[in-house]
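> Model the following, please.
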Amino acid sequence: MALRLNIVIGSTRPGRIGPKVAAWFHEFAKENSRFDAVLVDLADFGLPVYDEPKHPRLQQYEHAHTKRWAESVAAADAFVFVTPEYNHFAPPALVNAISYLSKEWAYKPAGLLSYGGVSGGLRAAQSEKQLLTSLRVVPIPEGAPVQMVSQYIGEDGVFRPSDSIASGARTMLDELHRWAEALKPMRG
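Below you'll find the predicted structure:
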């Protein structure tokens, strides 16, 4: 049975570019990896600012949105966060979503497909790595930053990356699979 890779769209704002980048990566992962790739859009979960009365480590969720989110995260063996950079930091919706849970994240690797302007979202990626490690997620060093993301979106609205971005994405997927296999006994 293939390992499950959740490709998480990390922005929920109107007019976001994330779904275009994530749609490309989802197809790319299905063709270029051994994962069962699943596209996960944070906007579909409607997570308000954290509203559970009990600490997430207890896993005693009261709200339907939290239960659905917990099921999605628990089902994954690895993650790729498709993330923009807002004010040199991770998008608030993604920080909130990560903070909703605790045990569901543990011992799973994560890659970051970041995008933005000149930095390619690398500052957001670094802030996310710090948050993820506190939940026992293993953020891998390999990533796929996309500088000046708008140049890769055609008039038809489709994201078409450069060869170097695709090469970075392929390397990230290969490493994610290695880590997901290696961490599997710890998730047992």
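
> all contacts plus neighbour counts: C-alpha atoms, from now on.
Fine.

> in stretch 26-41, what's buried?
For stretch 26-41, the neighbour count (16 or more other CA atoms under 10 Å) marks 26, 28, 29, 33, 34, 35, 36, 37, 38, 39, 40, 41 as buried.

> For stretch 174-186, buried residues please.
Neighbour-count burial for stretch 174-186 [16+ other CA under 10 Å]: 174, 175, 176, 177, 179, 180, 181, 183.

> ok, the fourth one touching residue 35?
Yes: A contact is recorded between residue 177 and residue 35 when judged using CA atoms under 8 Å, the distance being 7.4 Å.

> Identify the residues contacting residue 45.
65, 68, 69 (CA atoms under 8 Å, 6 or more residues apart in numbering).

> hmm, 10 Å instead?
By CA atoms under 10 Å, 6 or more residues apart in numbering, the contact set of residue 45 is 64, 65, 66, 67, 68, 69, 97.

> Only whichever of the residues you listed are buried, select them in PyMOL.
Applying 16+ other CA under 10 Å to the contacts of residue 45, the buried members can be selected in PyMOL as follows:
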select buried, resi 66+69+97
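
> this one next, for a side-by-side:
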Amino acid sequence: MSNRLLVFYGSYRSDRMGIRLAQFVVDGFRARGDDVAFIDAKAVGLPILDRMYKEYPKGAAPAALEQLAGQIRDADGFVFITGEYNWGVQPGLKNLTDHFLEEWFWRPAAIASYSAGRFAGARAATAWHGTLSEMGMVVVSSTIAAGPIAQTLSPEGKPIGEAGKALERSFPRFADDLIWWVEAAREQRARRKPPY
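Presented below is the predicted three-dimensional model:
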């Protein structure tokens, strides 16, 4: 059975460097045989949160929200590609995730971070860990980080230089950790309905 993964990316900037890490992650999981969909918050274009998906009457949510809710519910696990903005999370990605709640429940998530500097988005990754846990996801302990991203990945998301080699070496453990939890959670959901 192929694992259904959603890879989320949230930069709205004109010159988006993090798209390189998103491509690297998508390519990496696809090479392992997983069914991966890329969700670009900028392309989805949800408005600043006013009403969550669950707050709409059934069948009355905007089409983009309805489609994304279905994709999230059908997924086995998630990867969040996060840049670091002033020691914090990207508002575009945070806004997208906040539109949903129960749709995230009982699935694992992994965090991949990046920045233009040497800390590679570590502070944003730390902030996301608590946020995703609060939203009902099991956040795996393995992470990957790219920074400085321009010296780690090419515009096509291919590893370059020593930093790229290090990222490439760390990906298998990151992927193995997420997929172990994906398989465990899928099996448990099949055995027993979640408690809420």
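
> quick revisit: out of the buried residues of stretch 174-186 of structure 1, the closest to residue 78 of structure 1 would be?
Nearest to residue 78 of structure 1, judged by CA to CA, of the buried residues of stretch 174-186 of structure 1 is residue 180 at 6.1 Å.

> shared neighbours, residue 177 and residue 35 of structure 1?
By CA under 10 Å, 6+ apart, the residues touching both residue 177 of structure 1 and residue 35 are 3, 4, 5, 77, 78.

> could you dump the residues you listed to CSV with distance to residue 116 of structure 1, secondary structure and neighbour count?
Conversion of these to CSV gives the following (distance: CA to CA, whole Å; DSSP: H, G, I helix; E, B strand; the rest coil; neighbours: other CA atoms under 10 Å):
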residue, distance to residue 116 of structure 1, secondary structure, neighbour count
3, 29, coil, 17
4, 27, strand, 18
5, 23, strand, 30
77, 27, coil, 27
78, 23, strand, 30
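
> one step back: the contacts of residue 45 of structure 1 into a markdown table, with extra columns for distance to residue 14 of structure 1 and secondary structure?
Formatted as a markdown table, these follow (distance: CA to CA, whole Å; DSSP: H, G, I helix; E, B strand; the rest coil):
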| residue | distance to residue 14 of structure 1 | secondary structure |
| --- | --- | --- |
| 64 | 23 | helix |
| 65 | 20 | helix |
| 66 | 22 | helix |
| 67 | 25 | helix |
| 68 | 22 | helix |
| 69 | 21 | helix |
| 97 | 17 | helix |
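
> ok, residue 14 of structure 2 - how many residues close by?
Counted with other CA atoms under 10 Å, the neighbours of residue 14 of structure 2 add up to 6.
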